[in-house]
Structure formats: structure tokens, C-alpha cells
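Q: could you look at this predicted model? Sequence included:
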Amino acid sequence: MDSIIQIKGAVNFNITLDPTIWIFDDRKVDLDTYFTSDKVAVDQDEVYLEDAGKFWSREIMEGAAYPPTLETEKKFDRQKMQTGTFGMVLEPFINNASPAPEATQVTFIDRENNEYTYSMEEAKTLLFQFSVEGKMLTDGGPVYLLHADGSNYKNPIKNIVGIKIS
């Protein structure tokens, strides 16, 4: 259970994070391109509707048979998972914990009990790196804490084991 990270403190819901399963999460970001590409705010409902529309359009045009392109797409995704470097933006996890109205700070705690404190707004923009070249982080893991601008990408905050909201 070394990979489990809990969000505790001034929250309505204590949240337990397991970075070992994030590789399958659609919200993961490719860190090889994340810090070099322009960030555009994305409405998740709009993305869902667009993806559903594309799916149904494809079903209508191609029928329910599985054309060879679907297998190629799945193989590409599997290959990308096995070779990519990925992270997760923290905003959805912090929001799901439902911080108390008076909560203004988020503190990240490492294995040596060092604390790294950020404002609530800044903490929501931070990322957890959970893999490098398709492998879980074993040295300094389970996650690395990265700033949204990538300024500490080469020298991340390692060994994060807890999050306290206050």
C-alpha cells in the first residue's frame, strides 16, 4: 500500500488516490507534450458529447462491424500506455474531496514529513506524474509533484504520500 495517497483535512470527503490505476484513466495527460503545447480550457461535457457524436456517426457510416482500424487504434493506445510518460491534473481530485468553504491551502507531505504548501487555486493546477516511459515510478514514487508551468519537470518534488487541505 505504498502507492496510496489520501486527501484529508478540511474536506467533506476524505479521498484515497491510487496512482497505479491512472494509466487507464482518460483524464491522464501525456507529459511528453503537456508542457510544450498550448493549454485550452476543456469542458468535459462538451468533450463527451463530441466523442459520443463521433462514435454514433462512425456506427452509422461503417455499421456495427469492427473494421481493422479499431484494432489498430487499440494497439496504438496500448503501445502508448507502455511507452508514455503520464501525469494527472489534481483539480478533479481536490474538487471531489469537497473542501470546506474556509479552506485556502493545500499541503503536500513527503515520506520525510516535509511539507509543500500551495494556495487552493494553485494546487488545482498542479500535476502528479505517475509514470515514466510506461513504468510506474519506483525511485521517489508513487508520484512526483509538478508545477503547471513545468518549471520543476526536471527536478520534481518526489515521495509524495499525503495531501492535507486546510
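A: Received it, and whenever you're ready, just let me know what you need.
Q: okay, CA-based contacts and neighbour counts for the rest of this
A: OK.
Q: quick check: which element contains T33?
A: Taking DSSP states H and E as the criterion, T33 maps to helix 31-34.
Q: next SSE after that helix?
A: helix 44-62.
Q: report the buried residues of that following helix.
A: By neighbour count on 16 or more other Cα atoms under 10 Å, the buried set for helix 44-62 is empty.
Q: which elements pack onto the helix holding T33?
A: Helix 31-34 sits against strand 86-89, with contacts defined as 3 or more Cα pairs under 8 Å, 6 or more residues apart in numbering; DSSP states H and E.
Q: next up, a structure to set beside the first:
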Amino acid sequence: MHDDQQVFEFLILEGAQAGLSWELILQKRDAYREAFDAFDPEKVAAYGDAKVAELLANAGIVRNRQKIAASIGNARALLETQQEFGSFDAYVWAFVGGSPVTNAWQSMADVPATTPLSETMSKEMRKRGFRFVGPTICYSLMQAVGMVNDHTVDCFRYAEVG
């Protein structure tokens, strides 16, 4: 995935998922798209108190003030990052040298929750003002946007995305 808006969508969804199930977030995905203006970072970055109050009242999304504030702050940090790197995509994909990392896990038990690379990404993103970007969230983001192929070697998708 190389579209800034799509990568931003997963950044917001991964942050919302912290402490919750991914299944719950996927059930709320359409409501998130509507509530967060189709994940347009320019629109999200401009949210003020009235929009925050609207989001906190929206039962279709996770109504956590810190996660909502992080989403808005992350939109602002993304826009600053775009200015420096030309795109958010260029920034995040630089962590993997522009090409997906293909792992060769034998079983799901082998797939880590974090890696040294996701720890580096987390530290660098935090320096830029991103929040809810711990190493586990960064690794999940990397998996979601295709920066890492963590399908097990016996999975039909392993060769397809490899």
C-alpha cells in the first residue's frame, strides 16, 4: 500500500485497536471512515473542539479521548512529514528500504509482536510528534500496509504477496 491516505487510515485504525480486538475495529471501520472524513489527513488535522465532541459522542467508533486526540495530532504530524519527505509513504517505506520484508515463519507462534525495526520506527515517529505508535502498533501497521510479509510459509498468500 503506497497511498498516503490509506496508510493514514491504517495508522488511525491500529491506534484505535490498542487494547481492543482487531475484529471490533474492523466492524467499526465504515463508521471510522465516515467520522474521520474518509481519513483525509488535511481535514482531520483541522479538527477542533466541536469535532472532538462529535467524535466522543459517536457510538460507531472507539470513544476514547486520548485515541481521538492522537488521531488528530497524527494527522498534523503526517502533514509535516509529507513536507519533509514528499509523502508519508516515502517516510514509512524508508524503514524497510522501499521493499517489503519477507519473513519465513513456520507457524503463527513464530510471528513476533514487535521487531527491532518496529522499535526503531516507533522511536522515530514519536520524535516527529506521532502518538499511539508503540513498537507493536508500528509492526501491525507494517503488516497491514504490506511492508512486511508475515504469512506463514504454508499459507496460500505467502507466495502471492512474496
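A: Thanks, I have the structure now. As the structure is a prediction and not an experimental result, all values here were calculated from the model.
Q: superposing both, give me the TM-score.
A: In this superposition the chains share a TM-score of 0.26, using TM-score structural alignment, normalised by the length of the second structure; 80 aligned residues with a Cα RMSD of 5.5 Å.
Q: hmm, back to that, for the helix holding T33 of the first structure, buried residues please.
A: L31.
Q: do the same with stretch 41-54 of the second structure
A: The neighbour-count check on stretch 41-54 of the second structure (16+ other Cα under 10 Å) flags 41, 44-45, 52 as buried.
Q: dump those to TSV, plus secondary structure.
A: Shown next, in TSV, are these (DSSP: H, G, I helix; E, B strand; the rest coil):
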residue	secondary structure
P41	helix
V44	helix
A45	helix
V52	helix
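Q: what are the boundaries of the helices in the second structure?
A: 4-17, 22-27, 29-35, 41-45, 49-56, 65-85, 88-94, 116-127, 135-144, 156-161 (DSSP state H).
Q: and V101 of the second structure, which of these is closest to it?
A: Distance to V101 of the second structure, taken as Cα to Cα, is lowest for helix 135-144 among those, at 9.5 Å.
Q: that closest one packs against which elements?
A: Counting by 3+ Cα pairs under 8 Å, 6+ apart, helix 135-144 of the second structure packs on helix 4-17, helix 116-127.
Q: go with 10 Å
A: In terms of contacts (3 or more Cα pairs under 10 Å, 6 or more residues apart in numbering; DSSP states H and E), helix 135-144 of the second structure is packed against helix 4-17, helix 88-94, helix 116-127, strand 148-149.
Q: next, the angle helix 4-17 makes with it.
A: 140 degrees (axes from the mean of the first three to the mean of the last three Cα atoms, to 10 degrees).
Q: just give the nearest non-adjacent residue to L17 of the first structure, would you?
A: I5 (5.0 Å; Cα to Cα, 6 or more residues apart in numbering).
Q: what does I25 of the second structure give?
A: Distance criterion Cα to Cα, 6+ apart; nearest residue to I25 of the second structure, sequence neighbours excluded, is Q17 at 6.1 Å.
Q: that neighbour: neighbour count?
A: Neighbour count for Q17 of the second structure, taken as other Cα atoms under 10 Å: 19.
Q: I figured it hits E23, correct?
A: Yes: the pair Q17 of the second structure and E23 passes the contact test of Cα atoms under 10 Å, sitting 9.0 Å apart.
Q: all strands of the first structure, in order?
A: Assigned by DSSP state E, the strands in the first structure fall at 5-9, 15-17, 29-30, 86-89, 105-110, 115-119, 127-129, 131-132, 135-136, 144-146, 160-165.
Q: just checking, what packs against the last one?
A: What it means is strand 160-165 of the first structure. When contacts are defined as 3+ Cα pairs under 10 Å, 6+ apart, strand 160-165 of the first structure packs onto strand 5-9, strand 15-17, helix 91-97, strand 105-110, strand 115-119, strand 144-146.
Q: point out the most buried one among the ones you listed.
A: Per residue and on average, the most neighbours among those fall to strand 144-146, with a mean of 23 (mean count of other Cα atoms under 10 Å).
Q: list the helices and strands it packs on?
A: Where contact means 3+ Cα pairs under 10 Å, 6+ apart, strand 144-146 of the first structure is packed against strand 86-89, strand 127-129, strand 160-165.
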